[in-house]
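1. Need the 3D shape of this:
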Amino acid sequence: MTQKIVPNLWFAGNAGEAGQFYSAALPWAAAHVAMRYPDELPEFQKGFEGEPVVVDLDVAGFRVTMINSDDTFRPTPSISFVLNFDPLLFEGDTDAARAALDKTWAALSDGGQALMPLGEYPFSPHYGWVQDRYGVSWQLMLTDPTGEPRPFVITQIMFSGDAQNQAREAVDFYMSLFDDAAFGTVVQYPEASGTAAAGSVMFGEFRIGEHWFSFMDSNVEHQFGFTPGVSLEIRCAGQAEIDHFWGALSAVPDAEQCGWLVDRYGISWQIVPENMGELLAKPGAYQRMLGMKKLVIADF
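-> Purely as a prediction, here's the structure:
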């Protein structure tokens, strides 16, 4: 699968442990340490020498990057991950798909909390939303095999708080930045519902390349919003692409650091070169990167 955007999850010093946890808890999952901290670190990172800095997680071909750092940020349910337990993935056996969903739910619930209890809902005969022990949110859904096929993992973005009722505007903007983007199903609220305005998005889908997202305007007031605890990383082919996405997305100058930015809706992004690992392998490159806002390949 061509995945232009890679979700990044922020962990408080336990990304290596979390990689082992997800490898056991999720179907078709494996994690490996992709990069370690160098031996010489600035004062604010002392104690991480030689520890993992990046752990890559693959779930059924879907990539997630886990960042090992301090406890500055935490994920929130504003960006979650839908796991589609389609019976077609289990040789057409609905009972096997349900059993796999239940096993995954039990693993993710251990030390976590249910946001929507596992049960029957109008949109799925077997569904639940859980925030795991690390604060990462997952939606597990038994999928109708007669519907249009979707990948096992879909990134969901929920707009609430300061971004309430901006889901369609935001997604239109994001899609305008990519050449290969298209909508799937989009369902609007026919009338106002809680915090959701009439005509806002009850449920929507879009894809960038082969990477599917879902999006919605919440109709419930939440005490959380977007944070750098879950960021979206765009891997760029060269400096021109970095410049393109950085110029379009960055809207909070104080948030610009080491390739990170925050957009006009509050979502955190990382705009990085595809060969980031190769660039950071150069002597002194890590320290030079710490002094950058937008990443400049020639300065590594």
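
2. C-alpha from now on. contacts and neighbour counts both.
-> Will do.

3. could you measure Gly16 against Asp172, distance?
-> With distances taken as CA to CA, to the nearest Å, Gly16 is found 36 Å from Asp172.

4. Ignore what I typed, I meant Glu210.
-> On the measure of CA to CA, Glu210 and Asp172 end up 17 Å apart.

5. And Gly19, by the same measure?
-> Relative to Asp172, Gly19 is positioned 34 Å away (criterion: CA to CA).

6. Which one of these two is surrounded by more residues?
-> Between Gly19 and Asp172, counting by other CA atoms under 10 Å, Gly19 is the more crowded of the two (22 against 14).

7. Now do the SS call for that one.
-> With DSSP: H, G, I helix; E, B strand; the rest coil as the basis, Gly19 sits in helix.

8. What of Ser23?
-> Under three-state DSSP, the three-state class of Ser23 is helix.

9. and Arg207, how many neighbours does it have?
-> By other CA under 10 Å, the residues close to Arg207 number 16.

10. Pretty sure Leu57 sits in a helix.
-> No. Counting by three-state DSSP, Leu57 is not part of a helix but strand.

11. Second input sequence below; structure requested for side-by-side comparison:
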Amino acid sequence: MPTITPCLWFDTEGQEAAEFYVSVFPNSEIKNISYYGEGAPRPAGTVLTVEFGLDGKDFMALNGGPEFTFDEAVSFTIDCADQEEVDYYWAKLSEGGAEGPCGWVKDKYGLSWQVVPTALNELLSDPDAGRAQRAMQAMLGMKKLDVAALRAAADGKA
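-> Reported below is the predicted structural model:
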């Protein structure tokens, strides 16, 4: 079975970004760094790729140049067990980045993340369509998702 590894294209900050992500997520590590050699499109000895793992999931950072940048067409979802986890990841990833609507945040490297409490999926799939709709409407008005406010809205108490 082949391995599928997301490759994140950076201009020159691939190693810095990988080190940042490894510092944010538990059970994470830098696995390997490769460098440009002589005759390459970048100076010999500069970082080409960084292979890293985030809590058991493999990634690669590629210092490919300024031609491509991230946009919201690709994002990574972080399923958070509770508000404490939402608050932690939101704070870490939004620092130097930008807060977006509905639990989306863009980090300082321009990569988009969805910081989502597992309670949201439970509420949105509630068999009571009214509860699900009220939770959806509450979410649409939020930046960082607030579990207590989502539950209150679902229950018609917001």
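
12. Superposed, what's their TM-score?
-> The TM-score (TM-score structural alignment, normalised by the length of structure 2) is 0.81; 143 aligned residues with a CA RMSD of 2.0 Å.

13. and Met60 of structure 2, that's in a strand?
-> Yes. The assignment for Met60 of structure 2 is a strand, going by three-state DSSP.

14. The counterpart of it in structure 1 and Gly199 of structure 1, how far apart?
-> Aligning on TM-score structural alignment places Met60 of structure 2 opposite Ser214 in structure 1. Distance, Ser214 of structure 1 to Gly199 of structure 1, by CA to CA: 17 Å.

15. Pick out whichever of those two has more residues nearby.
-> Higher neighbour count among Ser214 of structure 1 and Gly199: Ser214, with 23 against 14, using other CA under 10 Å.

16. residues touching that one, list them.
-> Counting by CA atoms under 8 Å, 6 or more residues apart in numbering, Ser214 of structure 1 touches Ile154, Thr155, Gln156, Ile157, Phe203, Gly204, Glu205, Phe206.

17. Where does the fourth one sit, in terms of helix or strand?
-> Assigned by DSSP states H and E, Ile157 of structure 1 belongs to strand 153-159.

18. any idea how far that strand is from the chain center?
-> 7 Å (CA atoms, centre = their mean, to the nearest Å).

19. What residues of the following helix or strand past it count as buried?
-> Heading C-terminal from strand 153-159 of structure 1, the first helix or strand you meet, by DSSP H and E, is helix 167-176. Neighbour counts over helix 167-176 of structure 1 (16 or more other CA atoms under 10 Å) mark Ala167, Arg168, Ala170, Val171, Met175 as buried.

20. Relative to structure 2, which residues correspond to helix 167-176 of structure 1?
-> By TM-score structural alignment, helix 167-176 of structure 1 lines up with residues 14-23 in structure 2.

21. Comparing that stretch with structure 1, how large is the average distance?
-> By mean CA distance after the TM-score superposition for structure 1, the fitted stretch 14-23 of structure 2 averages 0.4 Å away from its aligned residues in structure 1.

22. How far does that stretch sit from its chain's centre?
-> On CA atoms, centre = their mean, the centre of stretch 14-23 of structure 2 falls 13 Å from the chain's centre.

23. Just the residues contacting stretch 99-115 of structure 2, thanks.
-> Contacts for stretch 99-115 of structure 2 (CA under 8 Å, 6+ apart): 17, 69-72, 74-80, 86, 89-90, 93-98, 116, 139-145.

24. From these, which land in strands?
-> Ser75, Phe76, Thr77, Ile78, Asp79, Cys80, Ala98, Val116 (DSSP state E).

25. Now, of these, which are buried?
-> Buried members of these, scored by 16+ other CA under 10 Å, are Ile78, Asp79, Cys80, Val116.
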